[in-house]
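>>> no sequence on this one, just coordinates:
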């Protein structure tokens, strides 16, 4: 139970009708969850407007309504607070309601198009190995020390974030690593949180269905660094042309990492094969089970962040050598028939190219590289032909298929992907809408020493079609078919 005036601390108020000295039980932005003496925050979303549900929330027992527009008809005994931005107000209120939990641990945010999950998850692994109690807020899962919770968004809503951070406080967690998405930044989900550090991985074509332009997408990412405190560190990949942009206005201490450019933290790839990577990091050699140039960047970011958070070079390198792959991120196995199957979350042109380049740099070219890939529905359509072009140019065979079509016609999505295929690559491609059948076909096409890449869904264990999520696990399915074909 909290007093309203206490949880409104630092919220910019435009008008108040009623009493702010009331005691409230909980905060919600979904009117269906509101109970007696709760606060309802009316948020304008992409699908619906919370202001349309103010009356319903009051009927359910809301004692307080936070809104950008006070309704014409108000109810006696209910406090109405007008704010400029309800999402920002919700974030600050959530922080206050849960006792400002981010101040009680070292919270590090990881942002960028690709690599967020890997960097955050591996930092969780590394600091756990180092003997600390650690938290993780990621696309794959939420971890409060050893306790696991399912993840619903890359960056959860601000109430959920602060509730998990409070649980971490109660569990004695010292470090938390968190993926910070562009949607999360734009929707103020991270507002009010105190970060000990921020990491920028890279920036490429993504989410242009939500952001109006690439420049807007970049500037939203930059806003995260603009708001870091002077006590924090800002660590950025300067091999990416947008890397230094992130540091332009930050008050945080600035650090850089790179494979190709002059930087505070440098790495060189000495060996790269299906056994792992041998890297020279700031003149120290380290071997890791992770594979590929993109993972060399991830490892370098992890190494730099661990040192900036107080671990010694020897500790960092020791634990890096023990790290294991993150679910759905270049996760692979070799069948009894010596067929290598790789499952990866690559769902952007840049990520797909990175994975295919990595495979091509390792393989001998005597074997086939069969790629199964599609694009999600109700998302950025402009990337679809690019994905088709990259998959067909860098593979020996491609099966275009359905990803998560959501409310779109999967056949139409595949047509847009196929539009990017150049004439010389037409013979390489086939299209099978049913994803299970597409994976089975890839397995049937594969011979000894061939490589199958199943891209786009990675760790996801479902396929979403017309609002219904059905069980679907790429890794499980390809494993079953390769075993079946062996028989």
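Yep, that arrived. As the structure is a computational prediction, the values presented were derived from the model and not from experiment. Numbering: from 1, shown residues only.
>>> rest of the way, CA atoms for contacts and neighbours
Will do.
>>> Buried by neighbour count: which residues of stretch 30-41 qualify?
Residues of stretch 30-41 classed as buried under the neighbour-count rule (16 or more other CA atoms under 10 Å) are 31, 34-35, 37-41.
>>> Distance to residue 446 and secondary structure for those - can I get that in CSV?
Compiled in CSV, the buried residues of stretch 30-41 are given as follows (distance: CA to CA, whole Å; DSSP: H, G, I helix; E, B strand; the rest coil):
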residue, distance to residue 446, secondary structure
31, 52, helix
34, 54, coil
35, 57, coil
37, 62, coil
38, 58, coil
39, 58, strand
40, 56, strand
41, 54, strand
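>>> show me where the stretch 301-450 of the chain has helices.
In order along the chain, the stretch 301-450 of the chain carries the following helices (DSSP state H, counting those that start in this stretch): 313-320, 349-362, 384-394, 410-418, 435-445.
>>> got another, please set it beside the one above:
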């Protein structure tokens, strides 16, 4: 694309060099630059892109877009300075890929918990409907049945627009995207055309980034000013109620769902066991029954969001009903392992106070024995939630093993010490085992008949982040290895 056309209307501070040149690709990673590409220097959480401008040029970049000062400039390179490089990157990416979101129906899901599960529920519904669906989120990017690995819940704007463009190339008419608060605050989804927004809930997470709940909420709320067809909102959540009030001024329909409040779609006649949940919803004056193969009240909320979306799109109720009952589960979300042990083992991604509370409450409802939980908290993230996680675990579990999660650049024991005060408030017994594999082994060793062991925090992740290293760590494989090699003697008494 011609550079002069590409940067037209951009908020430019200064421009040095030739603008009548072709740009073949746009990158924020200098290693991916090639001949005639544009390199955009952005400030990341750990690195500053301005430090890699020389490397980008060596790899073929002929245009550099930046925000901070650049001291050494080369005469054959075009240098464009802007006020906000992330915002500029979103604008340029949309233009470069010819505004791909306008050529599909794009559904954005935001909230602290439930985004991934709702995406998978919708994936099964659309599959049963016979319509291809793209999914962009925590577990990767699905183009129909093909999975591509991702690095963020919501990709950086260049990657996002490239993925949306690829979805168009595959003739996939719908896309569901998990929209993180980071992506909304950091302009990753700027200029993206959303048709429908779904709000799940808001609980403590990411306050290391947002600083307070008001900022966190305002970041999430941005999505619901970017939609142009409809908004679907959890009316039982206090922030959902606020969002409904804020959405009333817009000329698009707002559909609320819930269990307790007077919502448009309300789940009633709820029955939950250790296999799943049944409930009814009044739709067009008929009481419609649904069953989902994931236990818990939180699963009903997730199912409701999917049901409402399907209804607004005119998907027959029989298809939605069949899809919800067919989906075996979501990787790393209340995943009950088949281990032939006298106790149950569940892996879940729960890494927030609300997420941990939801799953422990559900387990407590059907557990006939003790509830044992292995968990930790991530490093370089919201420290305020650590003692809250400890207190939640102590309230609902019988025994806790506190361990390492993704410590990143923090000392694991320092993170664990932040969790312990919350547990002590409950007076429940606990053990500290820093090494996560050893912690899992200890839990398996003390588990008895009818107990439930919850391994929380990592779910679908197959790695640990220690310092700047990504180390393979597949909990399902580790559990099977510990049990299969006889390292753990499962107790029947």
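Perfect, I can see it now. Fair warning: this is a prediction, and the values are worked out from it, not measured in the lab.
>>> among the helices of the stretch 301-450 of the first structure, which is nearest residue 47 of the first structure?
Of all the helices of the stretch 301-450 of the first structure, helix 410-418 sits nearest to residue 47 of the first structure, with 21.9 Å by CA to CA.
>>> In space, what's closest to the residue most central in space within the first structure - neighbours in sequence excluded?
By CA atoms, centre = their mean, the mean C-alpha position of the first structure lies nearest to residue 154, the distance being 4.1 Å. With CA to CA, 6 or more residues apart in numbering as the criterion, residue 154 of the first structure has its nearest non-adjacent residue at 4.4 Å, and that residue is residue 139.
>>> From residue 18 of the first structure, how far off is that neighbour?
Distance, residue 139 of the first structure to residue 18 of the first structure, by CA to CA, to the nearest Å: 40 Å.
>>> So which of those two has more stuff around it?
Between residue 139 of the first structure and residue 18, counted using other CA atoms under 10 Å, the more crowded position is residue 139 (24 against 16).
>>> Could you check which residue of the second structure pairs with the more buried one?
Using TM-score structural alignment as the criterion, residue 139 of the first structure maps onto residue 138 of the second structure.
>>> What about residue 471 of the second structure, how many residues nearby?
By other CA under 10 Å, 12 other residues sit near residue 471 of the second structure.
>>> ditto for the one 4 residues further on
By other CA under 10 Å, 21 other residues sit near residue 475 of the second structure.
>>> still on that earlier bit, what strand or helix carries the residue nearest to the centre of the first structure?
When elements are defined using DSSP states H and E, residue 154 of the first structure is found to belong to no helix and no strand.
>>> how about whichever strand or helix holds residue 287 of the first structure, which residues of the second structure does it hit?
Using DSSP H and E, residue 287 of the first structure maps to strand 284-288. Under TM-score structural alignment, the alignment places strand 284-288 of the first structure onto residues 288-292 of the second structure.
>>> Identify all contacting residues around that stretch.
Contacts of stretch 288-292 of the second structure from elsewhere in the structure, counted by CA atoms under 8 Å, 6 or more residues apart in numbering, are 276-282, 299-300, 303, 321, 324-327.
>>> and the residue of the first structure most remote from its centre, what element?
Ranked by distance from the centre of the first structure (CA atoms, centre = their mean), the top residue is residue 76, with 43.7 Å. Secondary structure from DSSP H and E places residue 76 of the first structure outside every helix and strand.
>>> Lovely, talk soon.
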